[in-house]
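> Starting from these lines, generate the structure:
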Amino acid sequence: MTKRQLVKWLEAKQSDAKAEVEIQYATAEKAYFAQRDEALKINETVDEVFRLISEADTVANRWKEALEKVEGIDTTCGWYTSLTTKLSDLSDKENIRMYIMKDFTDGTDTLRQLKAKRSETLRNIEKNYINVIANVESMKNAKTAIEYLEKLGFDLSALIEADNHPVTTALTVEVDTKFLFIGGEKK
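Down below sits the predicted model:
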């Protein structure tokens, strides 16, 4: 095993650590949003707006059907800004929710602290892995680096096992050795 292999392994571990932080953050953020939405009665508001929009849509469609019976009136080319077009934008709860969420900005301390903790944790992971990698690269050999990593608490057993049983791969490209040593001498 080489120090370079250890560095590559550490870089993968760093990615894993960052991914785990993102998962934890997403879970915490989802829980926060669920609690916030409950406190702000967002789902109840969405349901009520949906009910009212559905009623308005029914009224508008009845009116439009009546217009179609009037000679010379064409309702097939509704404009982008027409009432029926605007109501159709709000014809499902997800769109209503999206528009409701644009009515406010969440600047609560809880959300700011959650985001700050995520950023700080990611920065610390980055900083500490940079330090560990620098220490590994500056060590005399891979054996010393392995001992150092084990003292830090890294479980290298899978990496050591893989190194003891390397996977051999078939050569994929044919090589004509007569073109490797022009001049006749192999050095």
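> okay, CA-based contacts and neighbour counts for the rest of this
Noted.
> Assign residue 44 to helix, strand or coil.
Under DSSP: H, G, I helix; E, B strand; the rest coil, the three-state class of residue 44 is helix.
> OK, contacts around it?
Listed by Cα atoms under 8 Å, 6 or more residues apart in numbering, residue 44 has no contact partners.
> what do you get for residue 116?
So residue 116 contacts nothing (Cα under 8 Å, 6+ apart).
> On the three-state scheme, it is what?
Classification of residue 116 using three-state DSSP returns helix.
> Likewise for residue 106?
Residue 106 carries the three-state label coil when classified by three-state DSSP.
> which residues does it contact?
Contact analysis of residue 106 by Cα under 8 Å, 6+ apart lists nothing.
> From residue 65, how far off is it?
To residue 65, residue 106 is 43 Å away according to Cα to Cα, to the nearest Å.
> one more to put side by side:
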Amino acid sequence: MTKRQLVKWLEAKQSDAKAEVEIQYATAEKAYFAQRDEALKINETVDEVFRLISEADTVANRWKEALEKVEGIDTTCGWYTSLTTKLSDLSDKENIRMYIMKDFTDGTDALRQLKAKRSETLREIEKNYINVIANVESMKNAKTAVEYLEKLGSTCPL
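Reported below is the predicted structural model:
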């Protein structure tokens, strides 16, 4: 194995390490959001708003059906700003959830710390691999580079 191959291998290991941090962060973030959503009663709010919107939609549709029976009244134009159109924007829980989530910004210390820890960990990985790669490149030959990596606890592919 050449020094260049060792460097390529280290770059791949660096990428793997970063990917693992991203997976761990995504898992921690998901757990944080689940806990936050439970504490803020987001799902209960979505369910209640959905129930009320569904009731409003039913009332509006009954009224619209009654209008259709009146000669000369056309209910098919459906202006963009009409009640029917506005209610249809909120016809499923995902849209309601999206709009509810726009009602606040999560600036909690817990989330800031989680994001800061992710960034710091990624910076440390980058810094460490830059140093190790620089050391490998400065080695006299691949054999001494492999010995150096083994001292660091790495098992190089040979």
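> Look up how far residue 19 of structure 2 lies from the most centrally placed residue in structure 2.
Nearest to the mean C-alpha position of structure 2, by Cα atoms, centre = their mean, lies residue 26 at 6.9 Å. Between residue 26 of structure 2 and residue 19 of structure 2 the computed distance is 10 Å (Cα to Cα).
> ditto for residue 111 of structure 2
Separation of residue 111 of structure 2 from residue 19 of structure 2 (Cα to Cα): 20 Å.
> Would you mind telling me which of those two has more residues around it?
Counted by other Cα atoms under 10 Å, residue 111 of structure 2 and residue 19 do not tie: residue 111 has more neighbours, with 16 against 13.
> Name the helix or strand for that one, please.
Using DSSP states H and E, residue 111 of structure 2 falls within helix 109-138.
> In structure 1, point out the residues matching that helix.
Mapped onto structure 1 using sequence alignment, helix 109-138 of structure 2 spans residues 109-138.
> compared with structure 2, how much does the matching stretch deviate?
Its aligned residues in structure 2 lie a mean 0.4 Å from stretch 109-138 of structure 1 after superposition (mean Cα distance after the TM-score superposition for structure 1).
> which residues does residue 137 of structure 1 contact?
For residue 137 of structure 1, the contact set (Cα under 8 Å, 6+ apart) comprises 3-4, 7.
> Neighbour count and distance to residue 127 of structure 1 for those - can I get that in JSON lines?
Below are those laid out as JSON lines (neighbours: other Cα atoms under 10 Å; distance: Cα to Cα, whole Å):
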{"residue": "3", "neighbour count": "20", "distance to residue 127 of structure 1": "19"}
{"residue": "4", "neighbour count": "13", "distance to residue 127 of structure 1": "19"}
{"residue": "7", "neighbour count": "19", "distance to residue 127 of structure 1": "15"}
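> So which of those residues are in helices?
Of the contacts of residue 137 of structure 1, the ones assigned to helices by DSSP state H are 3-4, 7.
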